[in-house]
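**Q** Need coordinates for the following:
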Amino acid sequence: MSLADRLQLVRDRDTSPPRGAPVERAGDQPAPRAAAPRPRVGRDPFADLKRIVHAELVRSLGPKLYDADTTQSELEQQVRAALQVAVAATERPMSGTDRTRLTQEIADDILGYGPLEPFLSDPALTEVMVNGPEDIWVERDGHLTPVDAAFADEAHLRRTIDKIVGKVGRRVDEASPMVDARLPDGSRVNAVIPPLALDGSKITIRKFAPDPYTVDDLVAFGTLSAESAILLEACVRGRLNVLVSGGTGAGKTTTLNVLSSFIPHDERIVTIEDAAELRLHQDHVVRLESRPANIEGRGAVTIRDLVRNSLRMRPDRIVVGEIRDAAALDMLQAMNTGHDGSLSTVHANGPRDALSRVETMVMMAGLELPVRAIREQVASAVDIVIQQSRLKDGSRRLTSVTEVAGMEGDVITLQEVFRFDYSAGWDVDGRALGRLRSTGLRPRFLERLAERNVHVDPMLFTGAVQ
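**A** Modelled structure (predicted):
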């Protein structure tokens, strides 16, 4: 059947009465009609046409779409040429603008991620959230807004999810309805499908800048101050163990990536993540990624397994994307057994909460360790806790740089070196005016840094150094 015949069938189906419906005759009183269903908001008038052209294109180019010898640019040229022929074969009148839009949307669906493609390529967006086939939101400048875009149906949304997770060797189905994955640029993806997700499948994409942020960028954004940036660079170069704490979406991974950039290029770095997001530019980086269980429930490789294995890989630094389970015990042991300068993140509301969470996660290892022994391990291993928050204006800021000073009795002693100044208030547009300021206290680890030939100007803690 030709493409034109298939289009005619669609038009006939849309205009003919439903099968079994009564036929009205002249003189008959019209039967009472049920209320018409509410039309879908923003329904694409070319939805049927797009579906048919898409199917025809996949049928004609099927083998070429998966040819390993075909480059991405060659594939794009073939798809766009075939699209022009397929669209030209339709008899439906459309303007040049509609024809261009139709061609672009089908190309995005085949070569990219359908309706999400324009948002993923927009550098101003930091998050894309899909709450169902017809409900898409984005985050811009820290604020959530709905967008005028939609998937054709649930099946279309599921195909897009399968395309995303399939590229990194993950799967999502009724037996495993949740998945963490990443896009080729490192952006983080989480997907949940029915039966866990009601009202359609959900996708949450945390985007990362095409060019990773540097410490100068974070200072310009106001995320941290110039003084704190100087101290943090010295801490990383001086091989102190750093824990970045904060809530979801606070910018912990971006800060961890910037801290990692301070590691000297002559050191061997092992990164361990659930989904590889860190982008380090050093010469000697070994990237490891955990693996979920297969369909038979076997073959899982956890963060804890990778941390244990990394100790046999002669690392100078171990960078763990996030500690969230019993891997905390192995990470603490690594920090306490010669692997100084390790970096990681943890979800917590504050520096003390972060250490409490690490303590709780160590207990998850099931070794029945005394609480005091765990706290001594934590106090000995972690040198600095960096707290990061997302303020109500949408900006991400470092709100505290805290030194872990040791133990007093059964309590871990903390000393805040830098603190965010909330007293500065807000401007007329609702933006925070505060910044990270020194508390005036000199950290005790300055002597350890000096022993490693890393020197910090004491005037840094008076606010005199800019």
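
**Q** C-alpha only now, for contacts and for neighbours.
**A** OK.

**Q** I'd say Phe420 and Arg396 touch.
**A** No: at 11.8 Å, Phe420 does not count as touching Arg396 under the criterion of Cα atoms under 8 Å.

**Q** Quick check: Pro205 touching Gly186?
**A** Wrong residue type there; residue 205 is Ile, not Pro. No: using Cα under 8 Å, Ile205 makes no contact with Gly186, being 10.4 Å away.

**Q** Have a look at those two and say which one is more surrounded.
**A** Set Ile205 next to Gly186 and count neighbours by other Cα atoms under 10 Å: Ile205 wins out with 22 against 18.

**Q** quick one: contacts for the more buried one?
**A** By Cα atoms under 8 Å, 6 or more residues apart in numbering, the contact set of Ile205 is Glu127, Val128, Met129, Ser187, Arg188, Val189, Asn190.

**Q** Which of those sits closest to Tyr213?
**A** Lowest distance from Tyr213 to these (Cα to Cα) belongs to Ser187, with 13.9 Å.

**Q** which residue packs closest to the closest one, ignoring adjacent ones?
**A** Among residues not flanking Ser187 along the chain, Lys207 sits closest, at 4.6 Å (Cα to Cα, 6 or more residues apart in numbering).

**Q** To compare against the first, here's the next sequence to fold:
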Amino acid sequence: MASGIRVIHCTSTGCDEYGGFQDWIHQDAAGVIGETIDSDTVVIIEHQKRLMYFRRGMNANEMTETPLPEDGWESIYIGEMQPILLQIEELKGLVCNGPYCMVFLNDSEQGARFCFPLPRVQTPLEYSLLETLSTEVFKFQQEVDIVRLTIDQQIDQVIDNVTHHLASTIPELDCEKREYISEIVAHRSVAFGSFLPFLLMEETEEVFLDRPGTSLYFDHQRFGRCQTSVVIDREYVSRIVTLIRSEVNLHLDRRNPSLKADLTIQQMPLRISASIEPLSPEGLHLEIRRARRRAFSLRDLIANGTLTVEAASVLLLAVVSRFNITITGGPGAGKTTLLNALDMVTPRDWRKVYIEDASESRTIEGHHQVRFSVDPVDERVRSFTKEEEIVKSLHRSPDYLILGEIQTREHSEALFQAVVAGLKVMQTCHGDSALGLVSRWNDAHRIAKSSIGLMDLIVTIERFQPGRSRRRVTEISEICRDSRDGFVHFIGLNQVYTHRDGMVGRWSPNGPFMRTAKSLGLSSHEPALKTLMDLIRSGLDLESNLSNRPFLYNAHPMENLTQI
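**A** Alright, predicted model coming up:
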């Protein structure tokens, strides 16, 4: 249940004048602003001491005494952030994650949202200690080994050494604060240290750097696009480029000035896209996409409004029927998120082969999954290409071939070669609609309409607004075909679902749903579709139940679902 954040600014005049905490609360309250996920939050900013107190799950009117840790309050020394917190009244949210407390603020004058990371230290002494250790971090690094260590090993080494140092020199510092200080010092010691406070948040989607000398900004699932005060200068950029080269073992230089690669830092799977001169004439351009530790399920996507029950039912029936499915949408629309959610409801005994240049698929416990990693299209010299591996999959016996993103004409040619050969496929492709995607395949990629006719379903997903987290499936279109003189003929597209109208209900006799039902001796697939809708509305755990139910897979699921 959404509820408010109550912000209380305590000035020296206010606290002294009202003489007691209870009186001051009523006189100086800033009001309820912003939203949190699950409970009321009271935030007190005591400017004279540069302290911020906060506590979740209470009503400010119930407060009768000074906030204490034993009463559930946490305090943070805000230090140099104090002038900012005094000027900007609109606190949107607090997210405490590991050693950082992230403060989300609205700036009504600029019409923007800002995020500031605060170290979770409580006193000026702890803050000063953190800053001193950060400048002397070289004392805690083993220079002989540092060039051979991964970024995680470097972080772990510094954490261990700083923790040992603090335990021996300041034994009275409690374990939690010792851990927080050690982690922050370790983060600051590596090239990606400035990014880590934002990447560590589970709800961070993507972090951006436009060019050196500009500040980072990022997209957050709840708070949308957020600005930061972290500026990346050119000296820091050179460290980042060196780190990327060493971690991903790909070229990033003048001959190969862009790359896309996977990198895992602190158990966070990241996809990095980087460009440098001469392709990016102003210097390093960086996009870091963070994958959630737990992938969104179909039920999650229904809950957050990406899917309706009707749309989810159509997609479920298409997946269990092994239709050829392409998900299209713009950058950041959620194509891969939806693809992974559909992957999670496939039967456990299906053999799935994945071919990706960025490993965005998820390991699903108990499923048969075989992965092949190919070189990204940015790499000038490629040893393993997606188009070659797609063709090789004809001899790998996949029940479903999952291809990640189809980007080039060569990718499309290999995709449809696999489809014509009888493989069942799921993939994503950039586009703004089913109509636009078919035009791209036919006009730009020179795919014959007879081959396009063998694709079954195109799902379009969109992001409401740039920098906002809301997404939705806007249309589901079936591809219609017939045969004449022994050849496949592409008839056209038929919308079976739109976000505006819901289930359209006009099922083409030449579309994959009615064709499949007819081949099974059924009058329609709609009873099976209704059964799936009822199962979803019943609250059934789709991933653990549907993928194991024998009634779906002992015969064709469309046939079995009509008998439930």
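
**Q** before we move on, the earlier item: show me the contacts of Ile205 of the first structure that map onto helices.
**A** Judged by DSSP state H, helices contain none of these.

**Q** Just give the nearest non-adjacent residue to Ser455 of the first structure, would you?
**A** For residue 455 of the first structure the amino acid is His, not Ser. Counting by Cα to Cα, 6+ apart, the residue nearest His455 of the first structure is Leu449, at 6.4 Å.

**Q** That neighbour - how many residues pack around it?
**A** By other Cα under 10 Å, the burial measure for Leu449 of the first structure, its neighbour count, is 19.

**Q** Next, work out how far apart it and Glu74 of the first structure are.
**A** Separation of Leu449 of the first structure from Glu74 of the first structure (Cα to Cα, to the nearest Å) stands at 54 Å.

**Q** cool, Glu273 of the first structure as well?
**A** According to Cα to Cα, Glu273 of the first structure stands 34 Å off from Glu74 of the first structure.

**Q** Please apply the same query to Arg304 of the first structure.
**A** The gap separating Arg304 of the first structure from Glu74 of the first structure is 42 Å, by Cα to Cα.

**Q** Which parts of the stretch 1-150 of the first structure are strands?
**A** With strands called from DSSP state E, counting those that start in this stretch, the stretch 1-150 of the first structure shows them at 125-130, 136-140, 143-146.

**Q** For Ala326 of the first structure, which of those strands is the nearest?
**A** strand 125-130 (29.4 Å).

**Q** The closest one corresponds to what range in the second structure?
**A** Matched against the second structure by TM-score structural alignment, strand 125-130 of the first structure falls on residues 204-209.

**Q** for the second structure, which strand is longest?
**A** Counting by DSSP state E, the longest strand found in the second structure is strand 471-484.

**Q** picking up where we left off before, mind listing what the residue nearest to His455 of the first structure touches?
**A** When contacts are counted by Cα under 8 Å, 6+ apart, Leu449 of the first structure touches Ala234, Cys235, Gly238, His455.

**Q** which position in the second structure aligns with the third one?
**A** Correspondence of Gly238 of the first structure to the second structure, assessed by TM-score structural alignment: Ser321.

**Q** any idea how far its match is from Leu529 of the second structure?
**A** Separation of Ser321 of the second structure from Leu529 of the second structure (Cα to Cα) stands at 12 Å.

**Q** How about Thr336 of the second structure?
**A** Look at Thr336 of the second structure and Leu529 of the second structure: by Cα to Cα, they are 24 Å apart.
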